[in-house]
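**Q** Turn this into a structure:
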Amino acid sequence: MLYPLASLEADKLDAIKSLEKDIGSPVVALAGVEANTAALPEEQLKKLQELEQELGVVLVAVRPN
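**A** Below is the predicted model of the structure:
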């Protein structure tokens, strides 16, 4: 399962903003997405990790449908 940022309707966003004020901390809304990660050989995994470092992001290899 992956968790990208959620797309929110205005009423949901307002509810989150209200919660943030109440708890005094930012809140990030994520949406669950079913995905099967790919089992990469060590060499390919190393390439993925190197690109993560270079780009400053998290990369996830998934199995094609």
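**Q** C-alpha only now, for contacts and for neighbours.
**A** Fine.
**Q** For the chain, which segments count as helices?
**A** Under the criterion DSSP state H, helices of the chain are mapped to 10-23, 42-55.
**Q** how about this one, so we can line them up?
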Amino acid sequence: MLYSLAHLESEKLKAIQQLEKDIGSPVVALEGVDAETVLLPDDKLKKLQELEARLGVVLVAVKPH
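**A** Coordinates of the predicted model:
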């Protein structure tokens, strides 16, 4: 299971914003994504890691459906 930023309806967003005010800290809402990761051979893993570094993001290789 992987996680991404949650898609929130306005009521859920309002509840989270109220919680942020109550606790004095930002909150990030995540939701599960049904995906299975794959193990890459070293040469392909290196390519993935190089692109991660260049783009400044986290990349995850997953099995196609």
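**Q** Columns mean neighbour count on top of the helices of the first structure, output as a markdown table?
**A** Shown next, in a markdown table, are these (neighbours: other C-alpha atoms under 10 Å):
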| stretch | mean neighbour count |
| --- | --- |
| helix 10-23 | 12 |
| helix 42-55 | 12 |
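**Q** between the ones you listed, which one is nearest to V33 of the first structure?
**A** helix 10-23 (18.9 Å; C-alpha to C-alpha).
**Q** what residues does the closest one touch?
**A** For helix 10-23 of the first structure, the external contacting residues (C-alpha atoms under 8 Å, 6 or more residues apart in numbering) are P26, V27.
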